[in-house]
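> Pasting the sequence and the predicted coordinates here, then a few questions.
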Amino acid sequence: MQRSLPMLLVLILMTSGCNPLFWREAPEPLLDRESLDLIARYTSKAQQAANSGDLKRAEELYMRALLLNPNSADLHAKLAGVYVAQNKIEKAMDEFKRSLILDPSDVPNRNYLGYLYEKQGRYQQAAEEYERALEMDPKNLYALIHLGLAYRQQRRLLEAEAVLKTAANIDPECKNPNSRNLYNHLGLVYQEMGKYDRAIEMYKRSIRLFPDDTWAHNQLGALYEALGRLYEAQMEFLETLKYDPHNSFALSRLSEIQQKVIAGRINVQPVEISPVEVSSILKDAPSRADYPEADAVVLLNKFSQEVGKNGISRFTVHQIIKILTWRGVRRYGQVAIPFNRRYQNIGVNVAKTYLPDGTILKPADDAFTDVTPPGLTEFNLFSDMMWKVITMPGVAPGAVIQYKATIEDIRGNLVEGKVWFWGGMSFQGYDPILRSEYDLKVPEGQPVFWKSYNCDLKPQIKREEGFTIYIWRYGRSDALRDEPGMPSREEIVPRFSFSSIKSWDEVAEWFNGLISEAKKAGPQISQKVGELTDGMKDEEEKIRAIYDFVASKIRYVGLELGKGVYRPHPAGDVLENGYGDCKDKVVLMLAMLDVIGVKGYPAMLSPRPEPDADESLPSPGQFTHLIVALPRGEGYLWLDPTAESCPYGDLPFADQGRRAFVIKDDGGWEFAVTPLFPAGRNLLSFRCSLKLMPDGSIRGREILSSRGQQAMIQRLAYRYIPQHRLREFLQMDLATRYPGAKVEEVKTDDPHGMRDPFEVNISFSAPQYPIRSDGSFTLIMPGYGFSDMAAMVAKESRRYSLDLGYPSLYEREVKITLPPGFKPEKLPEPISLENDLGRFERSVERTDDGLIYRMKFELDIGIVDPERYEEAKDLIETLAREDRVAVLIRRTGWKEAKAR
């Protein structure tokens, strides 16, 4: 980012009246015609001389013109331009001053004088000129931005921030050429103020507007590097090289960082609390004969954590795994270790493959890579989570792999001088585990609270040189047997959790401190709320408008809460950026509600399928999501502004029936359970009318109407279908029920809307059904299939509970009109089946001109205990068979017609 004077501006200065944006003619004195003509000739020749590069001649001609008219502000300014081009800055400034004496209101000339003061480092005089310019033109972007630069040079950082933010409010997308580096300037101000997160945000905003801005990429990379965020630094320098492959700064920094990363991979000291005899573990490793059904055996699964007095934690994961099959090779041939690239550094201490013949292999340098988890890239979501991937060499059945990696926090986690940390470990996985261990080392006197689940586990505790050490050990565990629809692993395996936090009071006070400033509403938010609620009188209508805006118009760009990433961005920034994660969207909504006088609270929860919150172990680590709770009588109205397709008043099923930690403004808190909505709130209704034509072809209409969870799914699905391909997509879907179908007309509700129901209405035609030799054909009742659910109940019995999803109501009605000469044969028998889990009903009735098929399935309980599995199996298999229900249609007189 440079601030040199372009030659183009010099030429503009020397062009008579050619750019009214910069120059205006000052009133001329009364001169005779001969003098005016002579001035015009001098001026014209001066411009020609300047254009040809003869600046000395241009200077001489302008001075001759000024002898005839010394009171021309425009001539003084043009002469100043010639002096600038000759680098005679002092003379140029004198001429600008004379010009401004004659025309004090000329803002562009005053800006130019200010710029020349800047060039000389005379920032106080520069600021005075820009301030005068702004007195006449308060929205002049050039003056605002350069005044910010002058203030910054004088270390008047708060004033610099204020004027630069004013410029950003005037031109937020930097469409004016003067604004090109606006956010870079703001980034520098914030960086010098020590507000590094704000500086990063400004550089990112500049890059969003100008992706090829290599200065911004380099500056952001350098800041990341200074903060120890080496992986993000590398990404920015690589972006620079994409636009400027020979950029020396980016190349040098990348080389330096790479050395740091490689050094870290080799030399970072792991956390060693209790010794591990690797040779003994390798010697005693079992064979395939010992575990004939396993693909691998985990010989050692160990985590070690050391918490310093400064709150910085270091973690070491150490695993040794015996590979037994080629499936095991595919599973463990690449090791992925998650880490947070913003708040953590990672180094690999050990990576080895032990072959059966005793050979030991180590990965090459290029076998270590950092990647974004696949689930994030698939949905184009941004997250700080990364994987350190190690491609292990020579992995084959019979080999043993060993890896040890250390993750360290970049900054300490101190809350009012107290060290905060939390964590835990599971002791069972999908392969047998012979030994699991978690070692925790904390400063002496530091409290640690723990709780075990699905096991009875107590730590060994000892003291050592000012530290207390806790060691949790768990012996052998069998492989977890997978079942369709089983609960999340954390619900059923032996595990434990720990925390250093004494009470929920501390958590509430801490989180209130994080969001109190962030959720304040500035003028920009008040203005937006005014636009959204303009003309509305009803408070509920206003709340709905705010919720719809935050949920559907503010883009979600994160995944989860996590350690160190609980602080939201200021609400004004979230609104300006148009994106944020769950906590960002919550603080924006709370700020907007505050504008209309409505009180709302943040509520932490752990969505399904994760374990629900345990009130007996205070820790923010239990929660991965944040929603809004609005007081309503004795309870709350719950809103999740992260759910972009969820209507007002509803909740995604993952949020339903969960213990939410509601944090109030006064430091108070309470746990409240979010509602679990009944089946009728989640409706999927399929209505179809089919008219069989005399030639055997079909004219039909299908209407799919949905509410609640079903509508959320449908809306999202239709949002991702390009509008120009919608008819093609629907025609492909229809063809699975009516071969050769052709879409005639499509009507859909707006998938970006936020109101139930969501409806899709399709009219279509299909060619003749194949008619058998006896004049009959089979008409399968159309609808959206349930056959896939049968796989969930294929087993005769279960070990774990069965998760059938959220309570739902499915309705299907098919009306078939037959032409004269066609009639249905024997109809399917009616069915009515009901138990505590739900109910199923089906009927098929004749009408005067055809038949009507009706089906209704209501699932009231989504989680089925193993003891009630047989009931669920009966209900689901009955439902699945409904996909094959058909009616035999016969054409009367078919044989006679064929004979004729």
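Alright, I've got the coordinates. Every value quoted in this text rests on a predicted model; they were computed, and no experiment measured them.

> When you work out contacts or count neighbours from here on, use the C-alpha atoms and nothing else.
Noted.

> Which parts of the stretch 501-650 of the chain are helices?
504-515, 523-533, 539-553, 571-577, 582-595 (DSSP state H, counting those that start in this stretch).

> deepest of the ones you listed, which one?
Most buried of the helices of the stretch 501-650 of the chain by mean neighbour count (mean count of other Cα atoms under 10 Å) is helix 582-595; its value is a mean of 26.

> and the angle for that helix with helix 504-515?
On the basis of axes from the mean of the first three to the mean of the last three Cα atoms, to 10 degrees, helix 582-595 is oriented at 80 degrees to helix 504-515.

> Which one, of the helices of the stretch 501-650 of the chain, ends up nearest to R737?
Nearest to R737, of all the helices of the stretch 501-650 of the chain, is helix 539-553, at 33.9 Å by Cα to Cα.

> Next one for the comparison:
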Amino acid sequence: MTLKPKRKLWRTRFKMARSTFSFATRIPYQEVCQPEVSEEELQHWGEYILLSDSVCVLHRDGTITRRAHNLTKLHANESLAQWDEVYRFYDRQTSLYKIQTAKVHLPDGSSKKAKKVVQPYGQTYLNFYPLRPGVTVEFEEQQDFFTPDRIAACMWGQEFLRFAIPCRRLRFTVAIAEPFSFEFKLHLTEQAPEKWKQGKYHVYQWDMRDVPGYETDDGTPHPRDVLPWVDFTTLSSWEPVTKFYMQDLDPPQKTPSQIQKLSEELTQEDQSEEEKLYSIYKYSSEDVRYGRHPNELNLEKTREVGSMLEDMRGDCKDKSSLMVSMLRHLEIKCNIAILLTRMNGSVSFLPGARFDHAIVCVDLENGKRLWLDPAGGPVTFKDLPTNDQGTQALLLNSNGGELTTIPDRGSQSHQINRVCHGVLSEDCSYQFTAEVTTTGDTAMELRLKYVNRNVESTALTLEKELAAHLTGARIESPRFISLKDISKKVSYTYRTTLEKWSRQIEDIILFRIPWIGSMHTVGLVNVQKRTSALQTPNPVRFTDDHKIEIPPGYQGYGLPYSHELECKWGRYQASVFVEGSCLICKREVDHRGGIVFEDQYQEFKEYWEACTRADALDVVLMKKVA
């Protein structure tokens, strides 16, 4: 049951700031400015956090106060530039925003206040000056909210206990008034909070010193998956979250006449449940373009049906609601599912409104579930983008919602399969014809790139793409067999000539197989060790099958051979053998995705390097002795 806030506190009624210092006394600059941060540390990190102090308070009337106090010593140009101007926005009708401290501490011990400019409509911006390497910026702010959270009288959120740069002192305090209850969950840490009671508030505080930085690069996963953090909430269930989103997203119980007519027209020739599903999905995914008018970008509710059908446009909420409405009219059981996409981390949350996407979940007649994303792009029917798979989802239904996990089908749902027939000439050129079939994300990416191009532009662009990784390749007759039909896999064909692709040494030909998706060492794997986790490539499966006529009079040397490699993050199988006058080359590679932590890096590095060497291995063909 959701707690209802008690009578408004008088400071809430008169929109006055509430003090939080009884829960966490103020930490002054003098306490954290010594000892001086070394020049080496500043050069390494670009900046150094002296203090990160935040307080979150839930009062008995359901309103919230948040205070943050930060001190950062700056060095790098990009770090300095971030403080030239700092903007804050707030709604004056529902909250009060106060800047308590904003100044620059100079190396000589003096300090200067930042210039504050207050503009209409709740906009404030600060100019910090002067900024140069070695200064310390101090910024302390507080915001008091005078209405409860939009979900209910509650508080929820998360706080990292380690950052990308070092922090001398990190303190995080949560104070919860009675009768609210507090639940928290620790991720990748065992740092339990100190607890005490302050009047009618229960206080939880994490206080840490000398927290090391966490170096990041292009291969580092989302912080929620690799850094320590605390998740907290005062909600006892997902029911109020479900109720809130159903009001905004779930279509009305009585299907509008426009939707009834549209769903019947779209499915008038369909017989089976699957055929009806496809017709509705195709319309929602393809015919209704993605987006909203700028005037409606901040609108949380779904668009009005008439407006949506008039300009044939909607975002993920609109498309999913439209699709559910049509399917329900056809008596197909389905619900909107809201989720936080995989790009924002894969760890599950406690109850709260932390979602950025909406899709559709269909309960099929056979008892199974089908997940469809009408706003995910031109995705093949029944496929689901990687960004949706393996994530926590909340199904919006009248039973208070259902928290579930969307199945992760891994690399088998994202495939690139190629079959080649070719001829290897004695002059060392290799000519082959290929047919490629793709599914999942790879099919979607091809549609996004080519579906609106004409034949000439498609052929030219596809030719460039196919030749990009094969030096000296001549691509001929590239064309799509299937592209626009989202009920089918995307497939295309082409012919390739690789002049002088092989090397000839007297009576020996050294032939390197041009595998599709050939693995090669990259910077992120070349380093000897990593100080942070590594995000491996998204799940995808490559299969390649070459049947190659070898030059007359030649035979394989050291054949057959095969390679089988496997680890947690991937699987590699390749074999080469001679069958009659043909060289048969088969390869299947699974990139399984996932995270490689620092202590696992060497294992992944060795696997990747072994695959790279196997891909680059020469096939030896030797002229038969007369």
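That came through fine. Keep in mind the model is a prediction, meaning the values are calculated, not measured.

> re earlier: for the helices of the stretch 501-650 of structure 1, give me a markdown table that also has distance to L651 of structure 1.
Converted to a markdown table, these look like this (distance: least, Cα to Cα, whole Å):
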| stretch | distance to L651 of structure 1 |
| --- | --- |
| helix 504-515 | 23 |
| helix 523-533 | 22 |
| helix 539-553 | 12 |
| helix 571-577 | 22 |
| helix 582-595 | 14 |
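
> Among those, which comes closest to W326 of structure 1?
By Cα to Cα (comparing all of these), the closest turns out to be helix 582-595, at 40.9 Å.

> quick one on the thing from earlier: compare the helices of the stretch 501-650 of structure 1 and give me the one nearest Y203 of structure 1.
The minimum distance between Y203 of structure 1 and those falls on helix 571-577, with 12.6 Å, by Cα to Cα.

> Can you find the partner of M155 of structure 2 in structure 1?
Taking TM-score structural alignment for the superposition, M155 of structure 2 sits opposite F421 in structure 1.

> close enough to count as contact, its match and S500?
Yes. The pair F421 of structure 1 / S500 is scored as a contact, 5.7 Å apart, by Cα atoms under 8 Å.

> quick one on the thing from earlier: mind listing what the match of M155 of structure 2 touches?
307, 311, 413, 499-501 (Cα atoms under 8 Å, 6 or more residues apart in numbering).

> Could you check how many residues crowd around D218 of structure 2?
8 (other Cα atoms under 10 Å).

> where does it fall, helix, sheet strand or coil?
coil (DSSP: H, G, I helix; E, B strand; the rest coil).

> just to revisit the earlier point, so the match of M155 of structure 2 versus L440 of structure 1, what's the distance?
Look at F421 of structure 1 and L440 of structure 1: by Cα to Cα, to the nearest Å, they are 11 Å apart.

> and what of Y332 of structure 1?
On the measure of Cα to Cα, Y332 of structure 1 and L440 of structure 1 end up 27 Å apart.

> go on, Y806 of structure 1?
For Y806 of structure 1, the distance to L440 of structure 1 - Cα to Cα - is 39 Å.

> likewise V163 of structure 1?
In terms of Cα to Cα, V163 of structure 1 sits 50 Å off from L440 of structure 1.

> again, but for Y853 of structure 1
Here the distance between Y853 of structure 1 and L440 of structure 1 works out to 64 Å (Cα to Cα).

> which ones are touching L144 of structure 1?
Contacts of L144 of structure 1 by Cα under 8 Å, 6+ apart are 130, 134, 163-164, 166-167.

> And C420 of structure 2, by the same measure?
432-435, 544-547.

> picking up where we left off before, between the contacts of F421 of structure 1, which is nearest A336 of structure 1?
The closest of the contacts of F421 of structure 1, once distances to A336 of structure 1 are taken by Cα to Cα, is V307, at 23.9 Å.

> any idea how far K451 of structure 1 is from that closest one?
V307 of structure 1 is 19 Å from K451 of structure 1, by Cα to Cα.

> Show me which of these two is the more surrounded one.
Comparing V307 of structure 1 with K451 by other Cα under 10 Å, the one with more neighbours is V307, at 22 against 17.

> which parts of stretch 160-169 of structure 2 are buried?
Using 16 or more other Cα atoms under 10 Å as the test for burial, stretch 160-169 of structure 2 gives 161-163, 165-169.

> need those residues in JSON lines with secondary structure, can you?
Formatted as JSON lines, the buried residues of stretch 160-169 of structure 2 follow (three-state DSSP):
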{"residue": "L161", "secondary structure": "coil"}
{"residue": "R162", "secondary structure": "coil"}
{"residue": "F163", "secondary structure": "coil"}
{"residue": "I165", "secondary structure": "coil"}
{"residue": "P166", "secondary structure": "coil"}
{"residue": "C167", "secondary structure": "strand"}
{"residue": "R168", "secondary structure": "strand"}
{"residue": "R169", "secondary structure": "strand"}
